[in-house]
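*Asks:* sequence plus the predicted model coming up.
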Amino acid sequence: MNPIDHARNPSYGATRPAIATISSNKVIRNTYLLLSMTLLFSALTAGAAMALNLPHPGIVITLIGYFGLLFLTTKFRNQGLGVAFVFALTGFMGYTLGPILNLYLGLPNGGQTVMMAFGATAAIFVGLSAYALTTRKDFSYMGGFLTAGILVAFLAALAAVFFTIPALSLAVSAAFVLLMCGLILYETSNIIHGGETNYVMATVTLYVSIFNLFTSLLQLLGFAGGDE
């Protein structure tokens, strides 16, 4: 900082934190607005898939669709097209969720299991987000652990699917619950402290956290309730 500028305007240096705060508040506002719209859109596509009794696309198509749309969203994140791909991604994930919900709703106590998973997901997300926003703690130190943990859990989930290992699948679900809780704290903190300035990518991260948290809780609660 130029000392002459500081002498002319003592508040020169003090404006930087204020500008950073305004910028982070804007990202937070845009992120939660887009997140709420994508969650609603995802719920609509899930509802449509349930009403039409559409089959699950399968693990291979799901992975191709998810990573393909995620790549396009990331590539166009600084353009208006990025928002369109966010809706395409979340809509696709909603469609994959529809057949899963139909499966649970067709089981004894399935409706109760789905509502419990939904309620727990909402409570956890709101609670963790509120904690990060009010305390403004920096959770950036969790980044490396979360990256490694998610990668290991993802590979373990693939192994559980391809080799049909129920115990491993449950362990992965439990791990994902913890990892997604950490990711919600990390990403919210990242927005607050300026580590994430793109609301499109922030929305995707939070949406994926919520989606994985819900499906993981659904499996754990379903197992605990004897639905599986």
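*Replies:* Structure's in. What do you need?
*Asks:* from here on, just use CA atoms for contacts and neighbour counts.
*Replies:* OK.
*Asks:* from Val204, how far out is Met37?
*Replies:* In this view, Met37 and Val204 are 12 Å apart by Cα to Cα, to the nearest Å.
*Asks:* more neighbours, these two?
*Replies:* Taking other Cα atoms under 10 Å, Met37 and Val204 do not tie; Val204 has more neighbours (22 against 14).
*Asks:* name the nearest residue to that one, ignoring sequence neighbours.
*Replies:* Val86 (6.9 Å; Cα to Cα, 6 or more residues apart in numbering).
*Asks:* mind listing what the one you found touches?
*Replies:* 38, 69-70, 73, 200, 204 (Cα atoms under 8 Å, 6 or more residues apart in numbering).
*Asks:* just those residues now: which is nearest Gly13?
*Replies:* Val200 (30.0 Å; Cα to Cα).
*Asks:* show me what contacts Leu89?
*Replies:* Listed by Cα under 8 Å, 6+ apart, the contact partners of Leu89 are 65-66, 69-70.
*Asks:* helix, strand or coil for it?
*Replies:* The three-state label given to Leu89 by DSSP: H, G, I helix; E, B strand; the rest coil is helix.
*Asks:* please report how far it lies from Val27.
*Replies:* From Leu89 over to Val27 (counting by Cα to Cα), the distance is 20 Å.
*Asks:* same question, Val83
*Replies:* 14 Å.
*Asks:* and if you look at Pro108?
*Replies:* 43 Å.
*Asks:* could you do Gly13 as well?
*Replies:* Distance of Gly13 to Val27, computed by Cα to Cα: 22 Å.
*Asks:* and those two? which has more neighbours close in?
*Replies:* For Gly13 versus Val27, the count of surrounding residues by other Cα under 10 Å is larger for Val27: 22 against 13.
*Asks:* wouldn't the more buried one be in contact with Tyr199 here?
*Replies:* Yes: assessed by Cα atoms under 8 Å, Val27 is found in contact with Tyr199 at 5.5 Å.
*Asks:* for His56, the count of nearby residues, please.
*Replies:* Counted with other Cα under 10 Å, the neighbours of His56 add up to 15.
*Asks:* comparison target below:
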Amino acid sequence: MNNQMFSQSTSQESAIQTNKVLRNTYFLLSMTLVWSAVIAGLAMAFNLPHPGFLITIVGFYGLIFMVEKNRNNSSGIMYTFLFTGFLGYTLGPILNSYLGAGMGDIIVTALGGTALAFMSASAYALTTKRDLSFLNGMMMAGFVVLLVGMVANIFLQMPILQLALSSMFILFSTGAILLTTQSIIRGGETSYISATVTLYVSIYNIFISLLSILGIMRDD
């Protein structure tokens, strides 16, 4: 009887902790998305230049490192907002280029597609009883292919390759949303800061990839 009561108590505590991580993740994610949108809007309003490939890469991985290093303390929240604000800033000049080319409707379409992809993937991960861990191997293979493709695209600059990479980024990012969400509800991910950043990056990549695909199709 004591063992049964202890098991029930442990299970309840685990469920409470899981719900807390999930709740905190979605709350922080919503805050960072708003913050990022504000920074992107300011970058657009002041017509700020894009920081360039090198600064973007250094800023991205440098801030990711600081977020993960502080994932279990309050400093992690500060670095999360610095990271998402930085990506918001890089987004501003990109959006201005689409607006300048008369493609404002593409931005709206990409936003809608991104929201639909995120909500669909999250809803599936939250409700399915299927173990999605089989995606890990596919994600690793996809990461290698994306890395090679990105390096090749720096030199080749081929629209068809960019289209393929953008499509793969959408699939890869959707997989990351599925795995991260299920990891939270199954107790595998206990840091809402890390979960938030993973989901944010996935949303960012889907949006940028949709912009690229729609832009290429419009050019054609």
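*Replies:* Received, thanks. On a predicted model such as this, the values are computed, not experimentally measured, just so you know.
*Asks:* and the TM-score between them?
*Replies:* The TM-score (TM-score structural alignment, normalised by the length of the second structure) is 0.95; 220 aligned residues with a Cα RMSD of 1.5 Å.
*Asks:* before we move on, the earlier item: using a markdown table, lay out the contacts of Val86 of the first structure together with distance to Gln112 of the first structure and secondary structure.
*Replies:* Formatted as a markdown table, these follow (distance: Cα to Cα, whole Å; DSSP: H, G, I helix; E, B strand; the rest coil):
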| residue | distance to Gln112 of the first structure | secondary structure |
| --- | --- | --- |
| Thr38 | 25 | helix |
| Leu69 | 32 | helix |
| Leu70 | 32 | helix |
| Thr73 | 35 | helix |
| Val200 | 33 | helix |
| Val204 | 28 | helix |
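*Asks:* and the helices in the first structure?
*Replies:* Chain-ordered helices for the first structure, with DSSP state H as the definition, fall at 3-8, 15-51, 59-75, 80-105, 110-135, 143-162, 166-192, 199-224.
*Asks:* which stretch of the first structure lines up against stretch 54-74 of the second structure?
*Replies:* Using TM-score structural alignment, stretch 54-74 of the second structure lines up with residues 60-80 of the first structure.
*Asks:* revised request: answer the last question for stretch 31-38 of the second structure.
*Replies:* Counting by TM-score structural alignment, stretch 31-38 of the second structure pairs with residues 37-44 of the first structure.
*Asks:* just how off-centre is the matching stretch within its chain?
*Replies:* Computed by Cα atoms, centre = their mean, to the nearest Å, the separation of stretch 37-44 of the first structure from the middle of its chain amounts to 13 Å.
*Asks:* average distance between it and the second structure?
*Replies:* Taken against the second structure, stretch 37-44 of the first structure registers an average deviation of 0.5 Å after superposition, with mean Cα distance after the TM-score superposition for the first structure.
*Asks:* give me the buried positions along that stretch.
*Replies:* Neighbour counts over stretch 37-44 of the first structure (16 or more other Cα atoms under 10 Å) mark 38-39, 41-44 as buried.
*Asks:* contacts for it next, please.
*Replies:* With Cα under 8 Å, 6+ apart as the test, stretch 37-44 of the first structure has contacts from 86-87, 90-95, 207.
*Asks:* next: stretch 20-36 of the first structure.
*Replies:* 191-194, 197-200, 202-204, 206-207.
*Asks:* hmm, try it at 10 Å
*Replies:* 15-19, 37-38, 40-42, 83, 86-87, 90, 133, 188, 190-207 (Cα atoms under 10 Å, 6 or more residues apart in numbering).
*Asks:* OK, contacts around Pro49 of the second structure?
*Replies:* With contact taken as Cα under 10 Å, 6+ apart, Pro49 of the second structure is in contact with 43, 89-90, 92-94, 96.
*Asks:* what's the spacing between it and Pro93 of the second structure?
*Replies:* With Cα to Cα as the criterion, Pro49 of the second structure and Pro93 of the second structure are 6 Å apart.
*Asks:* and if you look at Ile213 of the second structure?
*Replies:* Looking at Ile213 of the second structure against Pro93 of the second structure, where the rule is Cα to Cα, the gap reads 18 Å.
*Asks:* quick one: map Leu126 of the second structure onto the first structure.
*Replies:* By TM-score structural alignment, Leu126 of the second structure lines up with Leu133.
*Asks:* burial count for its match?
*Replies:* Per other Cα under 10 Å, the neighbour tally for Leu133 of the first structure reads 16.
*Asks:* ok, it touching Thr188?
*Replies:* Yes: taking Cα atoms under 10 Å as the definition, Leu133 of the first structure is a contact partner of Thr188 at 7.2 Å.
*Asks:* what is the burial count for the closest residue to Tyr12 of the first structure other than its chain neighbours?
*Replies:* Nearest residue to Tyr12 of the first structure, sequence neighbours excluded (Cα to Cα, 6+ apart): His6, at 5.8 Å. For His6 of the first structure, the count of nearby residues is 13 (other Cα under 10 Å).
*Asks:* next one: the one 3 residues further on
*Replies:* The tally of other residues near Asn9 of the first structure (other Cα under 10 Å) stands at 11.
*Asks:* same thing with Asn70 of the second structure?
*Replies:* By other Cα under 10 Å, neighbour count at Asn70 of the second structure equals 18.
*Asks:* got the contact list for the closest residue to it other than its chain neighbours?
*Replies:* Of all residues not flanking Asn70 of the second structure in the chain, Gly76 sits nearest, at 4.5 Å (Cα to Cα, 6+ apart). By Cα under 10 Å, 6+ apart, Gly76 of the second structure lies in contact with 64, 66-70, 82, 193-194.
*Asks:* and if we set it to 7 Å?
*Replies:* The contact partners of Gly76 of the second structure, by Cα atoms under 7 Å, 6 or more residues apart in numbering, come to 67, 70, 193.
*Asks:* one more: Leu218 of the first structure?
*Replies:* Counting by Cα under 7 Å, 6+ apart, Leu218 of the first structure has contacts 113-114, 117.
*Asks:* ok, of these, which one's closest to Phe214 of the first structure?
*Replies:* Closest to Phe214 of the first structure out of the contacts of Leu218 of the first structure is Ala117 (6.0 Å), distances taken as Cα to Cα.
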